[in-house]
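Visitor: Sequence unavailable; structure follows:
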């Protein structure tokens, strides 16, 4: 949870009234959605090809969801009068050049791309896309969260009902179903799966 939430709150530094686009709505992305919503973003836009994940993103605070970057970009252009997004947060399972390209193109001047994903390759593009428009790419691990500060804060938000945790666990598996859990994750059928171990055995 801190990784996604912190990506929006700490690394991106989302502020009230901003437009945030989150690429990938799995476990990390869903918490980035919650972080952006709690930080006061006016528009929290999610891009994910899996319908189930887009539907769940709305539970966590997404204001708009799209299956493709093209659809999201068209919406952001229209809804911001061409100013584009303030932030793009990448939380896909495997990072690749195309999503970085899409994220850079969806943020406006002085916009920031926050990468909370790993993968292969890097964008092969005109550096003017970053330099000319003063855009920034911010990377980080654990969402920039401090365990001593943010874990108690997240627990408090959960206890007060402001942070959704139980809804993140969309499927529970017995220990002998662990392979099915991994397959469901790869197929986009769960946001977070947990393996339950019967201590009586």
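Guide: Done, it's in. This is a predicted model, so every value here is computed, not measured. Numbering: from 1, shown residues only.
Visitor: going forward, measure contacts between C-alpha atoms and count neighbours the same way
Guide: Will do.
Visitor: Would you mind measuring from residue 28 to residue 199?
Guide: Taking Cα to Cα, to the nearest Å as the measure, residue 28 falls 29 Å from residue 199.
Visitor: Looking at those two, which one has more neighbours?
Guide: Taking neighbours as other Cα atoms under 10 Å, residue 28 and residue 199 compare with residue 28 leading, 27 against 5.
Visitor: any idea how far the more buried one lies from residue 105?
Guide: 22 Å.
Visitor: What sits closest to the most centrally placed residue in the chain if chain neighbours are left out?
Guide: Central residue of the chain (Cα atoms, centre = their mean): residue 29, 2.6 Å from the mean position. Distance criterion Cα to Cα, 6 or more residues apart in numbering; nearest residue to residue 29, sequence neighbours excluded, is residue 91 at 5.2 Å.
Visitor: Against that first model, consider the following:
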């Protein structure tokens, strides 16, 4: 039902000119008020703000889980993260928390690279070729243990670069979604087979909402997870289009929509 927005018990709660409208992922959180299944609700502590708690509903948990669960980052490993936006910055946080020794973040936006250092990255660059050289230097040619791809739209050359960056037995986690226009990727299978490399898809980081959301919020309250620092800008509902423009232009790590209720 996530694609159509139809509620689990059937029917829709949004309508326009007599037509049913589906809420995004059966939620539709741009609306001031929504009707959802109780199974989509996760209780939070009363002292947590909604704008902070909202971050773990998707981006934080997806990024964190991509490193911790899908990639299975372990202490001492070398990890590369492609893209440090609302998802990727949390892949950096997750890899750092899991104990990555060398943590390389790749992003074309300078301020995101600067922020990645504050979230745990040990080296940042906007150039995948430079990242590859750094991996070779740090690992003495053994290459990375894990690469996590969290760019906005998946591109064939990024997957090729990621597979080349991991060493024997390494894992490439694909969290990004391919373009609907051309979703086909072509890879040389010999290095994948010969070096026992693994390409792992990741949806929501492999996390469990009812378990991981409260867990991440508890880490935030303990000072072990950065959430406030993710919020670059706040928007009212009237400014939602500006929020999208800022996201597409790479101006935000995370933009938050603030609802005002009378």
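Guide: Now that the structure is in, tell me what you want to look at. These numbers come from a predicted model, not from an experiment.
Visitor: quick one on the thing from earlier: and the aligned partner of the residue nearest to residue 29 of structure 1 in structure 2, what does it touch?
Guide: Aligned by TM-score structural alignment, residue 91 of structure 1 pairs with residue 150 of structure 2. By Cα atoms under 8 Å, 6 or more residues apart in numbering, the residues touching residue 150 of structure 2 are 63, 81, 82, 83, 84, 85, 87, 88, 174, 175, 176.
Visitor: which two in the residues you listed are spaced the farthest apart?
Guide: Farthest pair in the contacts of residue 150 of structure 2 (Cα to Cα) is 85 and 174. Separation: 15.0 Å.
Visitor: Give me the buried positions along the longest strand along structure 1.
Guide: Ordering each strand of structure 1 by length in residues (DSSP state E) puts strand 107-115 first. Buried residues in strand 107-115 of structure 1, counted by 16 or more other Cα atoms under 10 Å: 107, 108, 109, 111, 112, 113, 114, 115.
Visitor: Adding distance to residue 18 of structure 1, write the residues you listed out as JSON lines.
Guide: Compiled in JSON lines, the buried residues of strand 107-115 of structure 1 are given as follows (distance: Cα to Cα, whole Å):
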{"residue": "107", "distance to residue 18 of structure 1": "11"}
{"residue": "108", "distance to residue 18 of structure 1": "12"}
{"residue": "109", "distance to residue 18 of structure 1": "13"}
{"residue": "111", "distance to residue 18 of structure 1": "11"}
{"residue": "112", "distance to residue 18 of structure 1": "12"}
{"residue": "113", "distance to residue 18 of structure 1": "14"}
{"residue": "114", "distance to residue 18 of structure 1": "15"}
{"residue": "115", "distance to residue 18 of structure 1": "18"}
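Visitor: quick check, nearest of these to residue 193 of structure 1?
Guide: residue 115 (23.3 Å).
Visitor: Structure 2: which residue goes with that closest one?
Guide: So residue 115 of structure 1 corresponds to residue 174, using TM-score structural alignment.
Visitor: isn't its match right up against residue 198?
Guide: No - Residue 174 of structure 2 is beyond contact range of residue 198, at 10.6 Å (criterion: Cα atoms under 8 Å).
Visitor: Tell me the helix or strand right after the helix or strand residue 51 of structure 2 falls within.
Guide: Using DSSP states H and E, residue 51 of structure 2 maps to helix 50-53. Remark: after helix 50-53 of structure 2, the chain's next helix or strand is helix 59-65, criterion DSSP H and E.
Visitor: buried residues in that following helix?
Guide: Buried, per 16+ other Cα under 10 Å, within helix 59-65 of structure 2: 59, 60, 61, 62, 63, 64, 65.
Visitor: just stretch 235-254 of structure 2 next, same as before
Guide: 240, 243, 246, 247, 250, 251, 252, 253, 254.
Visitor: Good, wrapping up.
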